[in-house]
Structure formats: C-alpha cells, structure tokens
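[1] Sequence plus the predicted model coming up.
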Amino acid sequence: MRLLVLGGSVFLGRAFVSEALRRGDQVTTFNRGRSGTDVPGAEVVRGDRENDDDLRRLVEDRRWDAVIDTCGYVPQVVGRSARALSGHADAYLFVSSVHAYADWPEHRVDEGSALHPCPPDAGPDADVPYNTLKAGCERAVEAGFDGRLLILNPGLITGPYEQVPRLTWWLTRIASGGPVLAPGDPGRAMQLVDARDIAAFGLDRLTAGTTGRFLVSGVPGNTTVGALLDECVRVTGSDAAPVWADDAFLREQGVAEWTELPMWAPDGPEMAGVWLPSSDKALQAGLRCRPVADTVRDMWAWIRDENVSADQAAERGQGIDREKERRILTAWAATRGNDAGAGARDAGGHGAGAGD
C-alpha cells in the first residue's frame, strides 16, 4: 500500500510506520519534526496539520491508498486535515480512544456504546475535556472525508516508545530496587494492548478494505497488577519488593489514582469498567495480542537502549515522589503492627538500573 501517516515519529504512529515498512508498504509521514525521530525508510514531509498552506503542499499531485491519523486531538484541526485529504486517499484510519465513550470508565463499553456529545467543529479553546474532544474528532473525520472510514478505539496502550510513560515508570522504579509501594489488590485483572499489535491489526483491516469501528483494548484479563509488577522485577533483575497497600489507605494518604501509581484504578463505581472494554469484535476480526510479558521484556530493552530514566516519566506527570513513597511505606508498616515495611527508609533504591 501507499500510506500517509500523520505524525509517525512517536509511539503508536511510529509503530504503524515501522510495521508498514516491514511489510513493504510505501510510507510518507507528515509531521513538524519536533516530537520524535523519523523512522528510516519513510518519506518525510515536514509540515503542520493546522496550517492550510502546509496541507495544500502535502497533497499537491499526490494520492495514497490510505491515511493513518494517530495524532488528532482537536475536532476543528482533524476536520481540516480530513477535508484536505479527501480525494487524495481512498481510506482514512483514525485512531481515537476508549475515552470517547460516555459510559467509560464507569461501565463496560463496546462499539455500540454512546459517544460523548461534541460537535465536529469544536476548536482548541472549547471548554470540554479530552474525552469529549476525541468523540468530536471522530465526527470531524466522518463529516470531512469522502471515502472509506476506519475508526479504532484503543484502551490502555503499552509498548516501546510509550508516550505516556506508565509502564515505563514502573520498570524504571522497580529497576532501582528496594521496597516499592504497590497499589491495592495484586490479583486485580487488567487489560493492556501493545501499540505494535494495534498497528498490525489496523494495517490488516486497511488491506482488507474494512470500514467501521473497532475497540482494540486487548485480551480481557491478560494480566493482573501483581503479575505485571512481578514481570517488571524479573526482567530488570532487581531486588525490588512490592509492598501492597490497600486502596482505602492509599486514598487516605493522598495518592493520586492512575498517575502517582500509574494504572492504579481503585475499586469503586467510578472505575468499575476501566479494564472491561469489549474487544470481541476486533479479536474475531483478527486482532492478535502478544503476551504482556513480551511487551514488558521489549520495553525494558528499549529503556536500556535509549537510556530512559524515571525523571522522564516524572516530567510527563507519572510516578510518585520518592520521599512521599517512603513516608507512605512507613505509615503502612505502622498500620500492620510489624516491621513489614521497615525498609521503607531505603526505598530510594540501591540496585543498579535505569531508574538511578
């Protein structure tokens, strides 16, 4: 195929470019050259999708089999791109998010669930949250592009080049060793999906001429919180020891869910469906998901190769401050009436690893 990837230098966009090139597709990327490095083998066109002149220059005398859009966040901007590319490509694959569904994360959702209300022309100054804007972006593509449409709604995406460094933070933190504050029930089931598996599925569907919408959240229950952290300990070779504190205690200590302990979704009605999006339609259509352990292994290799540090995760708002972690570990040990967490004073880490 001849493909145009909007973005294409970071995380999911990069995964699409790498997989397409591996298959022998011809790939053009269109980006500003600010967020990441270009994948060797792709034709690179510099430009800003918010600039009409850049879009006109991009499409002049060009046509593609499909556009892949992994970096659309504002409906007005996405609509401008969709209209500019209409007539210059046969298909448009837009990667949205499970966030676009109005009932998530409180409830289980599938492709028939209602989206957030948001007009397709909402601009960057619209006073609406990210979740709502994603739904508006979908409507902008539907309104602006004349051709085959394919919409993917991923859940929590992991994998090398992770953009929001959630699993990256856990790996770098665990690599530094010592007692590690761990959230809630280690047996709590999760549902993770690797960016490379989304890319392979999306390209398969484009090749087949598929249209419509697919939730791509991975295999339900493909890991648990405990198994995920155990795998991080195993691949890093660290002496880290997870110390499991219950949800209520962590909330009392002012730990921010989802971010300070990345991917922590406490029990309760507001998060009841967070790990339950239905990927049944995508799995039946050929979505193949690698074991989470393989993703963890590959991410650790990427972290070492790229010298990714815990500080970089902190810069993206992920991970708990080490001093706060020590205080909470000490307080948790006191509630247990023993010295189970006495090593909390050493939680600054003493093992070699990318977190040092």
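    Sure, I can see it. Residues are numbered from 1 along each chain as shown.

[2] rest of the way, CA atoms for contacts and neighbours
    Fine.

[3] Quick one: the strands in the stretch 101-250 of the chain, in order.
    Here the stretch 101-250 of the chain has its strands, by DSSP state E, counting those that start in this stretch, at 148-154, 156-158, 179-183, 189-190, 192-194, 212-216, 223-224, 241-245.

[4] From the contact counts, what lies against the third one?
    For strand 179-183, the helices and strands in contact under the criterion 3 or more CA pairs under 8 Å, 6 or more residues apart in numbering; DSSP states H and E are strand 241-245, helix 322-336.

[5] Just send the ones you listed back as a markdown table, with distance to Arg251 and mean neighbour count too.
    Formatted as a markdown table, the helices and strands packed on strand 179-183 follow (distance: least, CA to CA, whole Å; neighbours: other CA atoms under 10 Å):
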| stretch | distance to Arg251 | mean neighbour count |
| --- | --- | --- |
| strand 241-245 | 10 | 19 |
| helix 322-336 | 11 | 17 |
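
[6] Presented hereafter is structure B, for comparison with structure A:
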Amino acid sequence: MKILILGGTILVGRHIAEAALDAGHNITLFNRGQTNTHLFPNVEKLRGDRDGGLAALRDRSWDVVVDVNGYVPRHVYDSASLLKDRVGQYIYVSTGAVYQTPFPINGDESHAVRRIEDETNEDTNTYYGELKYLCERRAEEAMPGRTLVCRLGLVAGRYDDSDRATYWVVRASQGGTMVVPGKPDDAFQVIHGRDFGNFIVRAAEQNLTGVYNTTGEVITWGQWVETAKAVGEADTTFVWIDDREFLERHVGAGWRHFPLYLPPDWGAWWTNNSDKAQALGLTYRPTEDIVRDILDWYATLPDDYMMRVGLSLEQEQTLLTHWQA
C-alpha cells in the first residue's frame, strides 16, 4: 500500500511510520521538516504546512492518509478535501479528551463528547478536546463513509519526550523513597506507541471506518510503579499520598509535578473501553515490556537530560519531611 502520513517524526507518528515500513508498505511523510529530519532517510518526504501550505500534496495519490498532527478543524478539512479524490481512506488520530467529564467506568464510544459553541474558535490550548472532536467531524464531512477515527489515551514507550509516563518509570527504577499521589489501586491505562502503530496499519489494510477508542489495557497505578521497580531491580519504597490539598500546598498538584494525576472531576478516565478496536485487531504488549522499553530508551539519552515534568529529588524530600512530620 501507499500510505501518506501527515506528521510522522514524533512519538505516535514515528511509531506508525515504523510499523508501516516493517509491514512492507511504501510511505510518504508530509510535514514542515523541522523535527527529527534525520529519520527515515530512504522515505519520500514532502514539505509544507497544514495552514495553507498543501501544494506538495496536489496531483498525487495514495491508498490511505494518516493524519497524526491535525489539531485545527479547518486544517483537517482542507487536507481531507484536497485528497478526497486521490486517497481511499482517511485515518484521523484523535483523543479521549473529546469526551465530557466525569468519564464513566468502562465508558465507550457512545459517551457524550465536548462541544464548542463558536466553531470558528481555533484556541487549541483552551479547547483541545472540543477542537479534536470538530476535526473528527470535518474529516468525515470531507470524506463521508471513508474515515476512521482513533481516540487515543496515554501513549508511552520509546520516543516519548513528554516524560509523562517516563518520569514514573524512571523514578521508580532508581530506588530510595518515592512519593506517588493517590492510591495504589487507582486505575491507570497506557498503550505502547508501537501497539497503536500496528493497529493503524491493520486498519489501513482492512479499510476500517468508524470511531474507535484505542486506549491501553486497564491496570492500576500500583502495578505501573511496582513493575518499574521490578524491571529496574530497585529497592524503591513507595509513599502514597492521597491528599491533593497537601500536595498543592507544598509543591503544587498539577501535571508539572505529578504528570497523569488527574483531578477528581475527570471521573474514571483511566478505564476507557477499547473492546471495539480489540475485536478488530488492537493488541497490547505486557506492562513489563512497556516499562522495559522506556528504560532501554531512556538509557540512550544524554547524561544531562532534564525531565520536563515530575518532582526533583529536593521537592520529593520536602514532601516526605512534611508528610511524615
């Protein structure tokens, strides 16, 4: 198959590109050429911009397009409209953030979505979920009956430089006394980027359409950090602090210090149901393998690499001192 990937050089798109190549498909990457330009030296790369710079896509045809970096509905509609007569299928990578909160336990694709009153608003920081849902709609409007929407949750594994999942794995593998927010039996959910990439390739091969949750297997926070401890062969002791007000008072309880620690009004977001996608080929590797891949990749980073999120050791010690006082 000939597959056009809009994006393709960061985390999710990179895993999709690798999966497609390993499956023997021919891929073309379309992006601005500003990130990881050294990747895929033998792959065709077209340069342009989602905002009015689509000229490189004209007069070309592919079997399927995978839209990884569409955040603005206008951009998605422009791309899909331009390609509608020259591609068979449009795969749009969306997010579970389209759903309204609180999210129900084991909620599926039928759960209510977020909507924005002014559909011309393009503030992706404030209306991320709302605009991603509009992107889904715009893709389907441009290519009715030929669109596949995959709603992702947390993606982890190598190439994840957001450090959201990586921080917990690395810290738990380092030993000592570690602060973890919440309770060990709180739900947690993660998918390895390559498992998602493999599903996208299968979906392209099978010409799947419709809307699918493509989140990970539901485990617990305790399983997540205990697995990292075991894989890292560490002597880590976990101190669970289920007191958001305490954390906020001493260091702040937001994602900067505690990535993935969701506020209560999100409900059971870490229990997103992906049975529909699993029935059509979505599979998961064991948690241990995800953790090991993260640690193996992290070991290749420069010694002076600084995590974008998470507690410093000094902040962690401050919390422990106050908590145990």
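    Nice, thanks for sending it over. None of the values given here were measured: they were computed from a predicted structure.

[7] TM-score for these two?
    Once superposed, the chains reach a TM-score of 0.90 (TM-score structural alignment, normalised by the length of structure 2), with 323 aligned residues with a CA RMSD of 2.4 Å.

[8] for the strands of the stretch 101-250 of structure 1, which one sits closest to Pro105 of structure 1?
    Closest to Pro105 of structure 1 of these is strand 156-158 (CA to CA; 11.7 Å).

[9] Around the counterpart of Ile200 of structure 2 in structure 1, how many other residues sit close by?
    For Ile200 of structure 2, the aligned position in structure 1 is Gly202, judged by TM-score structural alignment. Neighbours of Gly202 of structure 1 under the rule other CA atoms under 10 Å: 25.

[10] closest one to Gly13 of structure 1 among the helices and strands packed on strand 179-183 of structure 1?
    helix 322-336 (32.5 Å).

[11] ok so, going back, may I have the residues that are in contact with the match of Ile200 of structure 2?
    Contacts of Gly202 of structure 1 were listed using CA atoms under 8 Å, 6 or more residues apart in numbering, and they are 93, 152.

[12] Can you pull up the most central residue in structure 1?
    In structure 1, the centroid-proximal residue (CA atoms, centre = their mean) is Ile157; its distance is 3.3 Å.

[13] Surely that residue and Gln191 touch.
    No: using CA atoms under 8 Å, Ile157 of structure 1 is not in contact with Gln191, being 9.4 Å away.

[14] Residues that sit against both of these two, list them.
    With CA under 8 Å, 6+ apart, Ile157 of structure 1 and Gln191 have common neighbours Ser217.

[15] Leaving out sequence neighbours, find the closest residue to Asp321 of structure 1.
    Spatially, and ignoring its direct neighbours in sequence, Asp321 of structure 1 is nearest to Glu260 (7.9 Å; CA to CA, 6 or more residues apart in numbering).

[16] what separates the alignment partner in structure 2 of the one you found from Gln189 of structure 2, distance-wise?
    Structural alignment (TM-score structural alignment) places Glu260 of structure 1 against His257 in structure 2. Using CA to CA, to the nearest Å, one obtains 19 Å as the distance from His257 of structure 2 to Gln189 of structure 2.

[17] ok, Asp90 of structure 1 - contacts?
    Contacts of Asp90 of structure 1 (CA under 8 Å, 6+ apart): 64-66, 147-148.

[18] pretty sure it is in a strand, no?
    Yes: with DSSP: H, G, I helix; E, B strand; the rest coil as the criterion, Asp90 of structure 1 is part of a strand.

[19] Can you find the partner of it in structure 2?
    Using TM-score structural alignment, the equivalent of Asp90 of structure 1 in structure 2 is Gly88.

[20] which stretches of structure 1 form helices?
    Ranges of helices within structure 1 are 11-23, 52-59, 75-85, 130-144, 166-175, 195-208, 225-236, 247-252, 280-284, 292-306, 310-315, 322-336, based on DSSP state H.

[21] Any chance of these in a markdown table with distance to Val219 of structure 1 as columns?
    Below are the helices of structure 1 laid out as a markdown table (distance: least, CA to CA, whole Å):
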| stretch | distance to Val219 of structure 1 |
| --- | --- |
| helix 11-23 | 18 |
| helix 52-59 | 38 |
| helix 75-85 | 30 |
| helix 130-144 | 23 |
| helix 166-175 | 18 |
| helix 195-208 | 11 |
| helix 225-236 | 15 |
| helix 247-252 | 25 |
| helix 280-284 | 8 |
| helix 292-306 | 10 |
| helix 310-315 | 26 |
| helix 322-336 | 32 |
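
[22] deepest of those, which one?
    Among the helices of structure 1, helix 166-175 has the highest mean neighbour count (mean count of other CA atoms under 10 Å), at a mean of 27.

[23] And the corresponding residue of structure 1 for Ile290 of structure 2, how far from Glu162 of structure 1?
    Matched by TM-score structural alignment, Ile290 of structure 2 corresponds to Thr295 in structure 1. Thr295 of structure 1 sits 11 Å away from Glu162 of structure 1, going by CA to CA.

[24] Just give the nearest non-adjacent residue to Val45 of structure 1, would you?
    Here the residue nearest Val45 of structure 1, using CA to CA, 6+ apart, is Phe30, at 4.9 Å.
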